[in-house]
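Colleague: got a predicted structure here, sequence first:
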Amino acid sequence: MARSRWLPAAGHALPGLILAGFGVAHPLVLDTASAPWWASLHVVLLPVFPLLAAAQWHLLSSAPRPLRSAGRVAAFGFAAFYGGLDAVAGIAAGTVVHAQHGVTPIVGAVFDIGDTLGHVGAACFLAANLLLITAAVRSASWRAVPGAVILLSASVSFFDSHIFWPRGVFTMLGIAAGMFLISLTSGSALVTAPASTRDRRSPS
C-alpha cells in the first residue's frame, strides 16, 4: 500500500527535479558565447515545462469538481503561456543573438514579450497550485500543510526566478518537494478515508 503512494508521488516530483538539473546548466547571461546553447537548451525544455502542468492535472484528480476544473484550466494556461516564454525569450532570443553576433534592440523587444508570456504562465501555475493546495488541505487537513507551504513558497518564487542558478534551481527543488509531499498526503487521505466517503467523491 505504501509503495502505491510513493511511486505516484515520485512521478509528481520528477518534472521539478529535471528542471532543477537543467537550471544548473542554464547560462546566466545571454551573449554571443552563450547564444547557441541558450537556444538549444530551450528547445529541449519545450516538452519539459508542460510536465509540471501534467503533474498539477493529475494531483487535481481527487479534488472536488469546481476546484478540479478551475485548476486544470489554470494548469493548461501555464503550459501554453510558459511554452511561449520558452519559444520567444529562449529559442528566438538565442537565435537572434547568435545570428547578429551580439545583443541588439531587437533582442530587448523579444525579451519584453517573452517576459509578459512568462508572467502570465507563472500566474496560472500559482493559481493551479493554490487550487490543488486547497483540495489537499480539505482532504488531508494538517497533514497537507508542510507540502502546501513549500509548494506555495516555490510557486511565488517561480514568478520571477525561471530556473536560473541558484534561486531558480532551488525553486524547482521546492516545487518538486511540495508536489511530492502533497501527493503523499493526498494518497494517504484516499486510503484512510471511509469507503462511503470515497464513493461520494466525484469521478476524475
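Modeller: Structure's in. What do you need?

Colleague: from here on, just use CA atoms for contacts and neighbour counts.
Modeller: Will do.

Colleague: so G178 touches V145, yeah?
Modeller: No - counting by C-alpha atoms under 8 Å, G178 does not reach V145; the two are 9.7 Å apart.

Colleague: please say which of these two ends up with more neighbours.
Modeller: Neighbour comparison, G178 and V145: the larger count goes to G178, with 30 against 18 (by other C-alpha atoms under 10 Å).

Colleague: helix/strand/coil for that one?
Modeller: Following DSSP: H, G, I helix; E, B strand; the rest coil, the label given to G178 is helix.

Colleague: give me the element the residue nearest the centre of the chain is part of.
Modeller: Nearest to the mean C-alpha position of the chain, by C-alpha atoms, centre = their mean, lies L52 at 3.9 Å. Using DSSP states H and E, L52 falls within helix 49-59.

Colleague: so what touches that helix?
Modeller: Residues from elsewhere that reach helix 49-59 (C-alpha atoms under 8 Å, 6 or more residues apart in numbering): 11-12, 15-16, 19, 71-72, 75-76, 78-79, 82-83, 125, 128-129, 132, 183.

Colleague: buried subset of these?
Modeller: Buried subset of the contacts of helix 49-59 (neighbour count, 16 or more other C-alpha atoms under 10 Å): 12, 15-16, 19, 71-72, 75-76, 78-79, 82-83, 125, 128-129, 132, 183.

Colleague: those in helices, which ones?
Modeller: Counting by DSSP state H, the part of the buried ones among the contacts of helix 49-59 found in helices is 12, 15-16, 19, 71-72, 75-76, 78-79, 82-83, 125, 128-129, 132, 183.

Colleague: here comes the other one, which I'd like you to weigh against the first:
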Amino acid sequence: MSRPPRAFLVAVPGLLLAAFGAVHPAQLDAATAPWWTTLHVILLPVFPLLGLAQWSLLTSAPPWLRWPGRVAAFGYAAFYGGLDAVAGIAAGTVVHAQHGATPVVGAVFTAGDLVGHLGAACFLVASALIVVAAVLRAGWRAGPGGVVLLLASVSFLDSHIFWPRGVVTMLGVAAGMSWLSFAGERGAAPSQG
C-alpha cells in the first residue's frame, strides 16, 4: 500500500472518534440516556479500530517492539471495548430504564472506568512502542508525530472522547499516527512476521 492511503487509513479511527466525540453527551441523565446508549452501540466497532491502526503501524517494527506493542494494542481493544459496553451501553440502558441516575449507575461506571483505564494504559504502551520503532527507522523525521501521538495517548488516559479535550485528543491521535506512517515508510523494508 502506498504511503498516502496508509497514512490516511491509520488516521481514520481517530478522525471518526473525534467526530463522534463532538456529539457525545457531556452528562448521562434521563434526557440523554437514549442517545448515550445508541451512540455507544455505534462506537462498539469503532473504538477497536484504533488498536488495528496501532497493529498496522507496528508491522515494520523489530520483533522485540512489534510483539509487545501488538499485545498492548490487543489489550487496548479488549479492555476499552469493555468500557464502551459497560459505561456506555449498560449505563445508558440503566438510566433510561430507571428514568434517571441512581446508585446502580455509579456502580456500573466504577466497573466501566476500571476496564477503561486498563485499555487506555495499553493504548499508551502500544503508542510508546510505535514511537520507538518509528524513531529507530526514521530518526528525527518521526519526532513531531511521535510527540503528538504520545501527548494524545497520555491525554486519552482520562479524556475519553468527550468534547472538547477528548475530541482534540482523538485529532492528535489521528495526526500523530498519520505522521508516523509517513515517516516510517522512509526507513528500511518492512520485516516479516
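Modeller: Now that the structure is in, tell me what you want to look at. The model shown is predicted, which means the values in this text are computed figures rather than measured ones.

Colleague: sorry, back to before: quick one: what's aligned to the residue nearest to the centre of structure 1 in structure 2?
Modeller: Using TM-score structural alignment, the partner of L52 of structure 1 in structure 2 is L50.

Colleague: quick check: which element contains L28 of structure 1?
Modeller: Assigned by DSSP H and E, L28 of structure 1 belongs to no helix or strand.

Colleague: over to the one 3 residues further on?
Modeller: Using DSSP H and E, D31 of structure 1 sits in no helix or strand.

Colleague: quick one: contacts for it?
Modeller: Counting by C-alpha under 8 Å, 6+ apart, D31 of structure 1 makes contact with 97, 102-103.

Colleague: if we use 10 Å, what do you get?
Modeller: By C-alpha atoms under 10 Å, 6 or more residues apart in numbering, the contact set of D31 of structure 1 is 38, 94, 97-98, 101-103.

Colleague: for these, which ones persist in structure 2?
Modeller: Retained in structure 2 by both residues aligned by TM-score structural alignment, their matches' C-alpha atoms under 10 Å are the following of the contacts of D31 of structure 1: 38, 94, 97-98, 101-103.

Colleague: in TSV: the contacts of D31 of structure 1, plus distance to G118 of structure 1 and neighbour count.
Modeller: What follows is those, written out as TSV (distance: C-alpha to C-alpha, whole Å; neighbours: other C-alpha atoms under 10 Å):
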residue	distance to G118 of structure 1	neighbour count
W38	17	26
G94	16	27
V97	20	23
H98	22	21
H101	25	13
G102	23	15
V103	20	18
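
Colleague: dump these to JSON lines, plus distance to L28 of structure 1.
Modeller: Listed next are those as JSON lines, based on distance: C-alpha to C-alpha, whole Å:
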{"residue": "W38", "distance to L28 of structure 1": "10"}
{"residue": "G94", "distance to L28 of structure 1": "13"}
{"residue": "V97", "distance to L28 of structure 1": "15"}
{"residue": "H98", "distance to L28 of structure 1": "16"}
{"residue": "H101", "distance to L28 of structure 1": "18"}
{"residue": "G102", "distance to L28 of structure 1": "16"}
{"residue": "V103", "distance to L28 of structure 1": "14"}
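
Colleague: from those residues, which is closest to R200 of structure 1?
Modeller: Of all the contacts of D31 of structure 1, W38 has the smallest distance to R200 of structure 1: 49.6 Å, by C-alpha to C-alpha.

Colleague: start to end distance for stretch 56-68 of structure 2?
Modeller: Separation of the first and last residues of stretch 56-68 of structure 2 by C-alpha to C-alpha, to the nearest Å is 14 Å.

Colleague: let me fix that, I meant to ask about stretch 39-56 of structure 2.
Modeller: Taking C-alpha to C-alpha as the measure, stretch 39-56 of structure 2 stretches 26 Å from start to finish.

Colleague: run the chain-centre distance for it.
Modeller: 7 Å (C-alpha atoms, centre = their mean, to the nearest Å).

Colleague: what span of structure 1 lines up against stretch 115-134 of structure 2?
Modeller: Using TM-score structural alignment, stretch 115-134 of structure 2 lines up with residues 117-136 of structure 1.

Colleague: the matching stretch vs structure 2, mean deviation?
Modeller: Mean deviation of stretch 117-136 of structure 1 relative to structure 2 after superposition (mean C-alpha distance after the TM-score superposition for structure 1): 0.4 Å.

Colleague: could I get the buried residue list for that stretch?
Modeller: Using 16+ other C-alpha under 10 Å as the test for burial, stretch 117-136 of structure 1 gives 117-136.

Colleague: in structure 1, which residues correspond to stretch 78-95 of structure 2?
Modeller: Alignment of stretch 78-95 of structure 2 against structure 1: residues 80-97, by TM-score structural alignment.
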